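Enquirer: 3D, please:
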Amino acid sequence: MAKVKSKYICQTCGYESTGYLGKCPECGSWSSFVEEILASESKTTIDLPDKNPPQKLSEIEMNSEIRLSTKISEFDRVLGGGIVQGSLVLIAGDPGIGKSTILLQTSGELCKNNKKVLYISAEESASQIKLRAERLGVESDNLYIYPQTNFELIKKHIEEMAPDLVIVDSIQAIYTSTIQSSAGSVSQIRECCNSLMSIAKTNNISIIVIGHVTKEGNIAGPKVLEHMVDTVIQFEGDKYKTYRILRSIKNRFGNTSEVGIFEMSSKGLTEVVNPSELFLKEYNQTQTPGSTIIVTSEGTRPLLVEIQALVGTTPYPTPRRVANGVDVSRVLQILAVLEKRIGLNLSKQDVYVNVIGGIDVSEPAADLGIALAIITCVRDVIFDSHTAIVGEIGLSGEIRAVNHIDKRITEAQKLGFKRIIIPEANEISNDIKGIEVLKVKRIIEAITRAVTK
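Expert: Next up, the predicted model:
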């Protein structure tokens, strides 16, 4: 008789305990421990060394078709040029954001190139998948739909069919019989993901798994799930808007923080070829004080987005500081620099900062644009609509250099901007022509050059 062992596992972070705990000492979550019974004989063995003995680096032969192109350029951009063969990719996002839609579209595009795709649906029936496929215009004899939740059966069919791509929808809905706990538990997710990784590496099959997110927006399941996979992609977007942002937050085979922009329609997700133009399409119609244009960088892609600021007198003892799309702590730091270095008194003013278009801007190169938006609102002057801004603000009020400056300038020029304000410390290429480059060393210089009376 198998020796049975019982453990209590935190369903938030995967912390294990021999007894029940009300609060997890690792992540601090309450009432998250669930008892799981594990059989000692049910450990998964990985047979990678049998099929893949050690090789000299110089003797390893690379397949010329090392990546599978999805034929969706925005998706390929985020993946680093396509799906690497034998890789394990995790895509996570809110319910209804478009995870299943984009993967079904990807399946259709791959099948057009005579690639075999196995779509494992653990949450929908085959007829429901067929209904969505008809709406998206996906139809191919190379696309196989397999509604199944048992991992042992899933593994059997993957090894028998040897498809070019396997899609698992979703990792939280499948289970292995070797663990006596419900699907979606930490142990089930960890074991199933580990086994999928073994299948991918041993058989050189690309696998994409869909993951759920928690109410806080984090990927559901243990943190080890993100460590095991090769690529982690987050689907972002507002359910009240049609635009979706696909963001790479981990990629062993490409750039991280790369983004792809899509628009959701009745026929699925369509690519947005020029996202900067999308984010600025209403800019010229809203020429008011407190509005500036910055050139931010997401991965290797420069994007022009509009920053808006609103400053008003507060009736309360403590003024409000609200930021949407940028880190509020970054805004607080900029406000402190403005008060100390240029004498802008904001101690009795509410300050609101918003990034138009629903994109999150996290890099410090947006500092100067945020500062000028606040200043133009306070002084009731209009920012020059033909000028873009990029620059990081130091605590002494100096403007510090940023990366990818040539790409940022070129993107601003393509969108019709006549001038761009950049840090003085940045060196630019001699090939930059057709746009006036204004170099500034301190905030006060940028103010005099960027506003119109």
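
Enquirer: from here on, contacts and neighbour counts on C-alpha atoms
Expert: Noted.

Enquirer: The residue nearest to Ser347 when sequence neighbours are not counted: how many residues sit nearby?
Expert: Nearest residue to Ser347, sequence neighbours excluded (CA to CA, 6 or more residues apart in numbering): Pro319, at 7.1 Å. Using other CA atoms under 10 Å, Pro319 has 16 neighbouring residues.

Enquirer: In this structure Pro319 contacts Leu332, no?
Expert: No. Pro319 lies out of contact with Leu332 (CA atoms under 8 Å); the separation is 11.8 Å.

Enquirer: What ranges does the stretch 1-150 of the chain have for its strands?
Expert: 4-10, 16-17, 33-39, 67-68, 83-84, 88-93, 117-121, 143-147 (DSSP state E, counting those that start in this stretch).

Enquirer: now the next helix or strand after the last one and strand 143-147, what's the angle there?
Expert: Scanning the chain past strand 143-147 towards its C-terminal end, the next helix or strand to appear is helix 151-161 (assignment: DSSP states H and E). Inter-element angle recorded for helix 151-161 and strand 143-147: 160 degrees (by axes from the mean of the first three to the mean of the last three CA atoms, to 10 degrees).

Enquirer: run this one through as well so I can compare:
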Amino acid sequence: MAKKQQDSYQCTECGWTGVRWVGRCPQCQAWGSVVERGASVSTSTAVRTSAPTTRALPIAQVSAQASDRHLTGIGELDRVLGGGLVPGVVVLLAGEPGVGKSTLLLEVAAQWARAGHRTLYVTGEESASQVRLRATRTDALADELYLAAENDLGTVLGHVEEVEPSLMVLDSIQTVSAGSGDGVSGGVAQVREVTTALVRVAKARGMAVIIVGHVTKDGGIAGPRTLEHLVDVVLNFEGDRHSGFRMVRATKNRYGPADEVGCFEMGEGGIVEVPDPSGLFTTRHDEPVPGTCVTVTMEGRRPLLAEVQGLVAPVPNETPARRVTNGVDFSRVAMILAVLQRKARLPMSRRDVYVSTVGGARITDPSADLAVAVAVASASLNRNFPRRVLAMGEVGLAGDLRRVPALERRVAEADRLGFELAIVPTNSRDNSRGAPKLHNLKVVEVPSVADALGVLDLRRAERR
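Expert: Prediction:
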């Protein structure tokens, strides 16, 4: 027999229920996700079966032709997507304000339209004339590109019925509301309702949809967590306001690898792809300079060269020593300095140390530890070493160096760019997979930080 439950409140994020409203869900800690739930009826009757609309087939007999990819016309974005857009795919592109999301997607829409595919660009944040001005500035005008400025979901779907596009860009999901949903535009309920409707329409029509999403002050995608679960691909658009370099990183991809990155550069004429970004994060010196070292980091599957610079200065009087970092993790630099103090006999406790990257690069790869140690040691001793040298390796607390993943791809990239010597940890090279043929690069394996400094003649002569 059915049993009537008492009215309560429910979290739209995790499903937690309570007898009173709270501003923050006690289970998932989400703010503003607890809403009133009407009386519901629970029953123990079994769910009725219904005839399936389509017959189940063996997976080998399912046609894959409907999932053929179409190139966007932007090589770096196609690289991240895994080869282009699949019909019916729903892509979420998130990034900070001003990073260039709208500029990038307007270029994608224009390239798609120039290839003869009808495209609909829906803007909810700007007027149609504002988008038109940007399109003129970035040369993104095309006959098959249709533009609409709407904030109502029903009207947006009406444009889809009228234009019949193969690609729709919605900028942004937080500005569109559905009349059947609760709350205001950008709220948890509205974002979920609008996204669910767009996913349903995209799958039914075989139309690719790219949605622009906002980010919070912590860098996460704004809205309910289910937003990322509903879409097929999640892309993060990253970049520094003070640098023209931009990077698109895939964090979820149902149709391709989820660890690829695409590189772009923002200029006065819009955003352009950078197929070979290694030179952006290094400087060219005519002569060797103390306090610099180049390393190779992995961004997804792509090896990128990055230069680390260090500066060491004596502490005046009794002033506490300063540690300043830019582009590298502060705690890892502090650990590396302690290792240099104890294992390499370099006096670091009474010196100011500054560590920075070149070109606004942010290095999170632990394999850059050895480059930081070499740059600081070179600055501390005021000694240089040959220019075409790089160092890779994760530093342990015992002063040892740990293996570097994807080393073969890293050294191959360094060899392509003309480097002559690479310092790597012992037993890092996987000869079973076949080492790449190197022309001028010599790879030297060392077990510890002290040995790496010895190879570069950066070991301190005296012992404390």
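
Enquirer: Superposed, how do the two chains score by TM?
Expert: The TM-score (TM-score structural alignment, normalised by the length of structure 1) is 0.87; 438 aligned residues with a CA RMSD of 3.0 Å.

Enquirer: With distance to Lys348 of structure 1 and mean neighbour count added, can I get the strands of the stretch 1-150 of structure 1 in JSON lines?
Expert: Output for the strands of the stretch 1-150 of structure 1, formatted as JSON lines (distance: least, CA to CA, whole Å; neighbours: other CA atoms under 10 Å):
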{"stretch": "strand 4-10", "distance to Lys348 of structure 1": "45", "mean neighbour count": "18"}
{"stretch": "strand 16-17", "distance to Lys348 of structure 1": "49", "mean neighbour count": "17"}
{"stretch": "strand 33-39", "distance to Lys348 of structure 1": "46", "mean neighbour count": "18"}
{"stretch": "strand 67-68", "distance to Lys348 of structure 1": "57", "mean neighbour count": "18"}
{"stretch": "strand 83-84", "distance to Lys348 of structure 1": "53", "mean neighbour count": "24"}
{"stretch": "strand 88-93", "distance to Lys348 of structure 1": "39", "mean neighbour count": "24"}
{"stretch": "strand 117-121", "distance to Lys348 of structure 1": "56", "mean neighbour count": "24"}
{"stretch": "strand 143-147", "distance to Lys348 of structure 1": "60", "mean neighbour count": "19"}
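
Enquirer: Those: which one's closest to Ile207 of structure 1?
Expert: Of all those, strand 88-93 sits nearest to Ile207 of structure 1, with 5.0 Å by CA to CA.

Enquirer: The closest one against structure 2, how far on average?
Expert: With mean CA distance after the TM-score superposition for structure 1, strand 88-93 of structure 1 departs from structure 2 by a mean of 1.1 Å once superposed.

Enquirer: Contacts for that strand next, please.
Expert: The contact list for strand 88-93 of structure 1 (CA atoms under 8 Å, 6 or more residues apart in numbering) reads 99, 196-197, 200, 206-213, 217, 219, 226, 229-236.

Enquirer: about what we covered before: mind checking the strands of the stretch 1-150 of structure 1 for the one nearest to Arg379 of structure 1?
Expert: Proximity to Arg379 of structure 1 (CA to CA) singles out strand 88-93 among the strands of the stretch 1-150 of structure 1, at 41.1 Å.

Enquirer: Would you check the span in structure 2 matched by that closest one?
Expert: Under TM-score structural alignment, strand 88-93 of structure 1 corresponds to residues 90-95 of structure 2.

Enquirer: Name the nearest residue to the equivalent of Leu340 of structure 2 over in structure 1, sequence neighbours excluded.
Expert: For Leu340 of structure 2, the aligned residue in structure 1 is Leu338 (criterion: TM-score structural alignment). Ranked by CA to CA, 6+ apart and with sequence neighbours excluded, the top spatial neighbour of Leu338 of structure 1 is Leu344, at 5.7 Å.

Enquirer: quick one: the helices in the stretch 251-400 of structure 2?
Expert: According to DSSP state H, counting those that start in this stretch, the stretch 251-400 of structure 2 carries its helices in the segments 330-343, 369-381.

Enquirer: Quick check: the last one compared with structure 1, mean distance?
Expert: When you say that, I think you mean helix 369-381 of structure 2. Comparison of helix 369-381 of structure 2 with structure 1 after fitting gives an average deviation of 1.4 Å (mean CA distance after the TM-score superposition for structure 1).

Enquirer: so that helix matches what in structure 1?
Expert: Under TM-score structural alignment, the match for helix 369-381 of structure 2 is residues 367-379.

Enquirer: which residue lines up with Lys116 of structure 1 in structure 2?
Expert: By TM-score structural alignment, Lys116 of structure 1 lines up with Arg118.

Enquirer: What is the neighbour count of its match?
Expert: Other residues close to Arg118 of structure 2 by other CA under 10 Å number 21.

Enquirer: just Glu287 of structure 2 next, same as before
Expert: 10.

Enquirer: quick check: the top helix by length along structure 1 aligns to which part of structure 2?
Expert: Using DSSP state H to assign secondary structure, the helix with the most residues in structure 1 is helix 186-203. Using TM-score structural alignment, helix 186-203 of structure 1 corresponds to residues 188-205 of structure 2.

Enquirer: Go through that stretch and flag the buried ones.
Expert: 188-196, 198-199, 201-202 (16 or more other CA atoms under 10 Å).

Enquirer: go on, stretch 394-406 of structure 1?
Expert: 394, 397-402, 404-406.

Enquirer: And for stretch 130-142 of structure 2?
Expert: 131, 134-135, 138, 140-142.

Enquirer: taking those one by one, which sit in helices?
Expert: Checked against DSSP H, those include these in helices: 131, 134-135.

Enquirer: where along the stretch 301-450 of structure 2 do the strands fall?
Expert: Counting by DSSP E, counting those that start in this stretch, the strands of the stretch 301-450 of structure 2 are 302-314, 323-326, 351-357, 389-391, 394-395, 401-402, 421-425, 442-446.

Enquirer: And the counterpart of Met264 of structure 1 in structure 2, how close does it get to Leu227 of structure 2?
Expert: Taking TM-score structural alignment, the alignment pairs Met264 of structure 1 with Met266 from structure 2. Counting by CA to CA, to the nearest Å, the separation of Met266 of structure 2 from Leu227 of structure 2 is 28 Å.

Enquirer: In TSV, list the helices of the stretch 251-400 of structure 2 along with mean neighbour count.
Expert: As requested, the helices of the stretch 251-400 of structure 2 are exported to TSV (neighbours: other CA atoms under 10 Å):
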stretch	mean neighbour count
helix 330-343	17
helix 369-381	26
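
Enquirer: want to try CSV for those helices, with distance to Ala258 of structure 2 as columns?
Expert: Output for the helices of the stretch 251-400 of structure 2, formatted as CSV (distance: least, CA to CA, whole Å):
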stretch, distance to Ala258 of structure 2
helix 330-343, 27
helix 369-381, 25
